[in-house]
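Participant: Have a look; sequence and predicted model below, questions after that.
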Amino acid sequence: MGGIGIWQLVIVLLIVFLLFGTKRLKGLGSDVGEAIQGFRKSMGGDADAQVQQQQPPLTPQATVQQQTDRQA
């Protein structure tokens, strides 16, 4: 008594699917995901964005130099 069981969760999820439909829930889920990504980027917690910022962009001269180094 006092806890939410598995059957109560199943019933709630079934009612949510019936009320909103899968298309609307899919759109809502993608919107929430984008909002979370934006929040992480603004807080500096996105490791991928930090790695990309630390690497200098490749210039055509640097690309040619890397290719000649590999051949030698």
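Facilitator: All right, it came through fine. Note that this is a predicted model, so its numbers are computed, not measured. Numbering: from 1, shown residues only.
Participant: can we go C-alpha only for contacts and neighbour counts from here?
Facilitator: OK.
Participant: Helices of this structure, residue ranges please.
Facilitator: With helices called from DSSP state H, the chain shows them at 6-43, 47-54, 60-71.
Participant: what's the most buried one of the ones you listed?
Facilitator: Of all the helices of the chain, helix 6-43 carries the top mean neighbour count, a mean of 12, counting by mean count of other CA atoms under 10 Å.
Participant: okay, pairing it with this:
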Amino acid sequence: MGEISITKLLVIAALVVLLFGTKKLRTLGGDLGSAIKGFKKAMNEDDAGARKEADSDVQVEKLSHKE
């Protein structure tokens, strides 16, 4: 009873398609994909900003040690 077989997954998938329809599922998938892309882009921009700040801090430290 605790196992999920391929037939159970197919039945659930068929019920979801019948309830929502393919057009609504396609739209939902597109929205989910764009949300994930936006999240990844924001994370990469945040990482780039943090690296830039860290690099500038290292440059300041190098200059101050030379004096």
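Facilitator: It's in. These figures come from a predicted structure and were not determined experimentally.
Participant: tm score of chain vs chain?
Facilitator: After superposition, the two chains reach a TM-score of 0.64 (TM-score structural alignment, normalised by the length of the second structure), with 46 aligned residues with a CA RMSD of 1.7 Å.
Participant: I'd like the distance between Asp57 of the second structure and Ala50 of the second structure.
Facilitator: 11 Å (CA to CA, to the nearest Å).
Participant: Leu18 of the second structure now?
Facilitator: Counting by CA to CA - Leu18 of the second structure and Ala50 of the second structure are separated by 47 Å.
Participant: for Ile36 of the second structure, same thing?
Facilitator: Relative to Ala50 of the second structure, and taking CA to CA, Ile36 of the second structure is found at 21 Å.
Participant: cool, and Ile12 of the second structure?
Facilitator: For Ile12 of the second structure, the distance to Ala50 of the second structure equals 44 Å [CA to CA].
Participant: With Gly21 of the second structure instead?
Facilitator: 44 Å.
Participant: Repeat that for Phe20 of the second structure.
Facilitator: Phe20 of the second structure is 43 Å from Ala50 of the second structure, by CA to CA.
Participant: now Gly2 of the second structure
Facilitator: Gly2 of the second structure is 46 Å from Ala50 of the second structure, by CA to CA.
Participant: who's more crowded, the two?
Facilitator: Ala50 (12 against 4; other CA atoms under 10 Å).
Participant: any idea which element the more buried one lies in?
Facilitator: Following DSSP states H and E, the helix or strand that holds Ala50 of the second structure is helix 22-66.
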